[in-house]
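A.B. asks: this one's sequence-less:
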């Protein structure tokens, strides 16, 4: 039974013995029973997956906020939303867990008592961007996804994901808006940091391990006594960005109008699609199409319409649903329908290729494309209007709502997993064992590109050296004697970050895009220090920076390493050999900007004569390949 009205049948009081409330009933029976009891407005609310914030001391936030987040009560009670992407976490896991329970308690007061599904962008590394990933806060801190790829250790990836799963579960986060298995084939692209690098095979292998860890389907979970079945001990993974972001025109990001075009000058679409096939086989539950608008893309002889992938029926229904057989949840990327205001500035909808359409027509396109949910939006009244005017059949809405409800039932949210133990959350999140494992992974991912054959800067660094440090916390170098100038030091350690062009202000400023060249004054300063004392330079790579000038500035006495998210303590562990640095590059490092500009955006390893190639890294017991 369905209804398009808030009529008396739909609004009848729900009996305590309703089938959907009985955990002994089969999931499909519970879904069907609940769906039949829902009004159109209640169904429409399920189709939106938007941001939510935590109030002071774990209270419910009653915005609107600087990120444009509405009132929690309004979204849940008035708009019937039950899927929320939580933004910045409070200082303690206890507060986050208490907030989650308050949110679930509010949901329980609604007519049907549908529980909330809380999701999160990555929050276990070093990135702090409200649009892509969040700083770790109370959670254990690991290297970025690029760093996991640099270790080449499938088991470590699964261990990381399992650790994050346990911490997510402890505070009630049940959907991971990750992993990101795009290929970083355009070196300038601002989203490379969240990928596993440039190689499709490595990305597929590591991404599959990531999914197994989060969904409790791998060896690590089984060794902990879980049976590998997706359920109450799992965190659902939303793999992104189908059918592969990365080949962006000039490396610009499609969060912004100037980066909307996705291009395939090398004809390598299939290579970008390949990791998603691997993750489907691994059992990922959800998919997110990208913002990008394909330009001049032909697949199997068919020209793909140049509209953003979230609006593209050929891609979502044709490729993902029909060709690849995916019957899980498809959720669009955030903000495709309505213009918004974020951090005090206007932020247009990412309706690339359909900018001319009204919000109502954009939503109709998304539903026709085959998506189940609209990310970053809270406008269920538009769904109601589409159904009541006959533009969209209610049966189409029912199909998506059934998928979304089924996931809640399978995750145990209607049953024992609805709320969490705040005391247990405090014990699990940031547990010393998890923190230590994350720090060790950071050290292992450190990648040695070139090292002095002898002298104070040769690795591993000897104990008791007099050390001059820049860009690092001095109190995290145990055993070293810190000195205030290069002239007084045996060795200098300089920590740098990959360069980028300032964009912004506001939300745009969080995206590191543009030139990969270090400013001349930075290179000159490295050369000055290296002339005075043997020097170790460490560069945090969120993109494949051009390091040739730094390598030249260091000279024969210097050492060049890169990290993909490492605290100073973790870097020190790697430099001194306390933890062996095992990293190998997850992408080529280009030799020049000219080589980057000349390369084809969709073709892996396409920059001419790279300085260091994919896989390079001087690890214990390995040969020492020369720079390319």
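C.D. replies: Cool, the structure landed. Values in this document were obtained by computation on a predicted structure and should not be read as measured data.
A.B. asks: contacts, neighbours, all on C-alpha from now
C.D. replies: Fine.
A.B. asks: got the buried residues for stretch 348-363?
C.D. replies: 348, 349, 350, 351, 352, 353, 354, 359, 360, 361, 362, 363 (16 or more other Cα atoms under 10 Å).
A.B. asks: quick one: the fourth one is in a strand?
C.D. replies: When you say that, I think you mean residue 351. No: Residue 351 is assigned coil when assessed by DSSP: H, G, I helix; E, B strand; the rest coil, not a strand.
A.B. asks: pretty sure it is touching residue 336, no?
C.D. replies: Yes: with contact defined as Cα atoms under 8 Å, residue 351 counts as touching residue 336 (5.1 Å).
A.B. asks: need the helices for the stretch 201-350 of the chain, in chain order.
C.D. replies: 219-223, 269-282, 313 (DSSP state H, counting those that start in this stretch).
A.B. asks: want to throw those helices into CSV with mean neighbour count and distance to residue 51?
C.D. replies: Listed next are the helices of the stretch 201-350 of the chain as CSV, based on neighbours: other Cα atoms under 10 Å; distance: least, Cα to Cα, whole Å:
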stretch, mean neighbour count, distance to residue 51
helix 219-223, 17, 30
helix 269-282, 20, 25
helix 313, 22, 26
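A.B. asks: about what we covered before: among the buried residues of stretch 348-363, find me the one that's closest to residue 125.
C.D. replies: Nearest to residue 125 among those, counting by Cα to Cα, is residue 350 at 26.9 Å.
A.B. asks: quick check: that closest one touching residue 356?
C.D. replies: No: applying Cα under 8 Å as the test, residue 350 and residue 356 come out as separate, 11.7 Å apart.
A.B. asks: from residue 443, how far off is residue 89?
C.D. replies: 26 Å (Cα to Cα, to the nearest Å).
A.B. asks: comparing the two, which residue is more hemmed in?
C.D. replies: residue 443 (33 against 20; other Cα atoms under 10 Å).
A.B. asks: what's the helix or strand for the more buried one?
C.D. replies: helix 432-445 (DSSP states H and E).
A.B. asks: which residues touch that helix?
C.D. replies: Outside helix 432-445, the residues that touch it by Cα atoms under 8 Å, 6 or more residues apart in numbering are 140-143, 147-148, 150-151, 156, 160, 163, 563-567, 570-571, 573-574, 579-584.
A.B. asks: hold the first one in mind and look at this next one:
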């Protein structure tokens, strides 16, 4: 391999596709700076994650076209395709995609609410089969940070605040994706975000400079490592360090992707991880996202050049740079003597070995007809729908309001009327209703930056006049409230006034109404506590699980409905 070909392996860039399944051959640079041929043929890249939601047949067709393009290069190294989670309800271009054509399941936090490792294995095995059919060979998940800071934006993709349960579920997840050992039928699991991305200062996210600090005032740093030990024991193939910059510890105060004490000292030497380490996206280069400028997430090393940041990350022990496409930087580092070529060879061996183990060199192509039959298959969809129902968590049920019966006059808000009409007679005025069904989402503070607006942060409490409007409905008619807990909502008044209160973590209207009318059983238990006030949240320690004073509902709370 030439140095340029080696350097190309060290980058895991983003691609989009045309809706008809053809590769992108023209770009205005507003979202992605390079076309697909420029990255594969011009820059020797062979690792990509796909942005956006598309049809199954089209994804498989596109995957084959990309592989044909790679086969036409000098070495013909096959492409490894990855994806963020795409089996649930969250659509955040920086973290996940909604299910679209794939089977729809609750978010990972909902799987934690059920707490069943066998179900998580079934879920991951279905993900594996759907991914394989369209050509995804690396899952940029599971995310096993502990949800210890109630305001943090990334909690819905975690398994909650319980380290022991998270460890059990990640082991089932890794086995479901990879099998007993990595092979031709596997999807490689890139576990994230080492060494645990939950304890963010003020709950802000380190995608952004104001959220870069990770702190441990409760002294529970080791506690956040427990799920990662379990993932390594299960044989996870890849690991992604987070952006966070540790403050006030004995670790160097630089982002984890640059942190030799964390990546080499802790992950590789102490914990014995021998797989691929891929940085989180955008550590080296400034970028423009949705027309707005974002600095490289090189926290603690902002003053360094792109090349110096790359050298620091390689010295830390990283093998690959996520979301970057600048192999010329690596070439220059080697030719200048700053980084020895032997260090590049070490990472390239890991990266190419996985391609061989996954069987990509033998056959990188997929069958579009089989993909169309596999993705969203009826039994996969039914399993996901059943999990949605099981994950629902009944928090209150005043006077045994639930289960509902008969065919009541229903007033619904933020519920699909076409779905609700199968359960009752709809009315447009709450005064005419026997009962109401209201769906809510955890509050958040709007952020003016477009990309940051996808990361729901800040206050967890409903502000006026919205809260008054909600309570007025609850006082006017007996109301079932269902709140989506992407974070730990502060809802003491709603809990007091609702006839019944249910938490969801990604569930359809039909799933909710089936549980409300006793047609399905809700089994969920809260995967984190629900605080009583924002003052209690602000006084809690971000590294300590369930640390707010006098929560409205404790971790593990959930009622069982009787017929």
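C.D. replies: Alright, I've got the coordinates. Given the structure is predicted, the values throughout are model-derived calculations rather than measurements.
A.B. asks: now what about the TM-score between them?
C.D. replies: Put the two chains on top of each other and the TM-score (TM-score structural alignment, normalised by the length of structure 2) is 0.98; 561 aligned residues with a Cα RMSD of 1.2 Å.
A.B. asks: next, format the helices of the stretch 201-350 of structure 1 as a markdown table and append distance to residue 434 of structure 1.
C.D. replies: What follows is those, written out as a markdown table (distance: least, Cα to Cα, whole Å):
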| stretch | distance to residue 434 of structure 1 |
| --- | --- |
| helix 219-223 | 14 |
| helix 269-282 | 25 |
| helix 313 | 42 |
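A.B. asks: what range does the helix holding residue 443 of structure 1 cover in structure 2?
C.D. replies: Helix 432-445 of structure 1 lines up with residues 378-391 of structure 2 when matched by TM-score structural alignment.
A.B. asks: so how far is the matching stretch from its chain's centroid?
C.D. replies: 19 Å (Cα atoms, centre = their mean, to the nearest Å).
A.B. asks: what's the answer for stretch 183-199 of structure 2, then?
C.D. replies: The mean C-alpha position of stretch 183-199 of structure 2 is separated from the chain mean by 11 Å, Cα atoms, centre = their mean.
A.B. asks: start and end of it, how far apart?
C.D. replies: 35 Å.
A.B. asks: where in structure 1 does it fall?
C.D. replies: Residue span in structure 1 matched to stretch 183-199 of structure 2, by TM-score structural alignment: 231-247.
A.B. asks: with stretch 109-123 of structure 2 instead?
C.D. replies: With TM-score structural alignment as the criterion, stretch 109-123 of structure 2 aligns to 146-160.
A.B. asks: now the spatially most central residue of structure 2, nearest residue through space, not along the chain?
C.D. replies: Centroid-nearest residue in structure 2: residue 157, 4.4 Å away (criterion: Cα atoms, centre = their mean). Closest residue in space to residue 157 of structure 2, ignoring its immediate chain neighbours: residue 108 at 5.0 Å, by Cα to Cα, 6 or more residues apart in numbering.
A.B. asks: what is the burial count for that neighbour?
C.D. replies: With other Cα under 10 Å as criterion, residue 108 of structure 2 counts 25.
A.B. asks: quick one: residues contacting it.
C.D. replies: Contacts of residue 108 of structure 2 (Cα under 8 Å, 6+ apart): 156, 157, 158, 159.
A.B. asks: also residue 32 of structure 1?
C.D. replies: Per Cα under 8 Å, 6+ apart, neighbours of residue 32 of structure 1: residue 402.
A.B. asks: what about it, which helix or strand?
C.D. replies: helix 27-37.
A.B. asks: I'd like the distance from that helix to the chain centre, please.
C.D. replies: That offset, for helix 27-37 of structure 1, works out to 32 Å (Cα atoms, centre = their mean).
A.B. asks: cool, and stretch 43-56 of structure 1?
C.D. replies: Per Cα atoms, centre = their mean, the centroid offset for stretch 43-56 of structure 1 relative to its chain is 19 Å.
A.B. asks: which neighbours do residue 351 and residue 336 of structure 1 share?
C.D. replies: residue 362.
A.B. asks: rewinding a little: check contacts around the residue mapped onto the residue nearest to the centre of structure 2 from structure 1.
C.D. replies: Using TM-score structural alignment, the equivalent of residue 157 of structure 2 in structure 1 is residue 194. By Cα under 8 Å, 6+ apart, residue 194 of structure 1 lies in contact with 144, 145, 146, 180.
A.B. asks: so can I have CSV of the residues you listed showing distance to residue 405 of structure 1?
C.D. replies: Shown next, in CSV, are those (distance: Cα to Cα, whole Å):
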residue, distance to residue 405 of structure 1
144, 32
145, 30
146, 34
180, 24
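A.B. asks: ok, those vs residue 51 of structure 1, which is closest?
C.D. replies: The closest of those to residue 51 of structure 1 turns out to be residue 180 (Cα to Cα; 19.0 Å).
A.B. asks: the equivalent of that closest one over in structure 2: how many residues sit nearby?
C.D. replies: Aligned by TM-score structural alignment, residue 180 of structure 1 pairs with residue 143 of structure 2. Using other Cα under 10 Å, residue 143 of structure 2 has 25 neighbouring residues.
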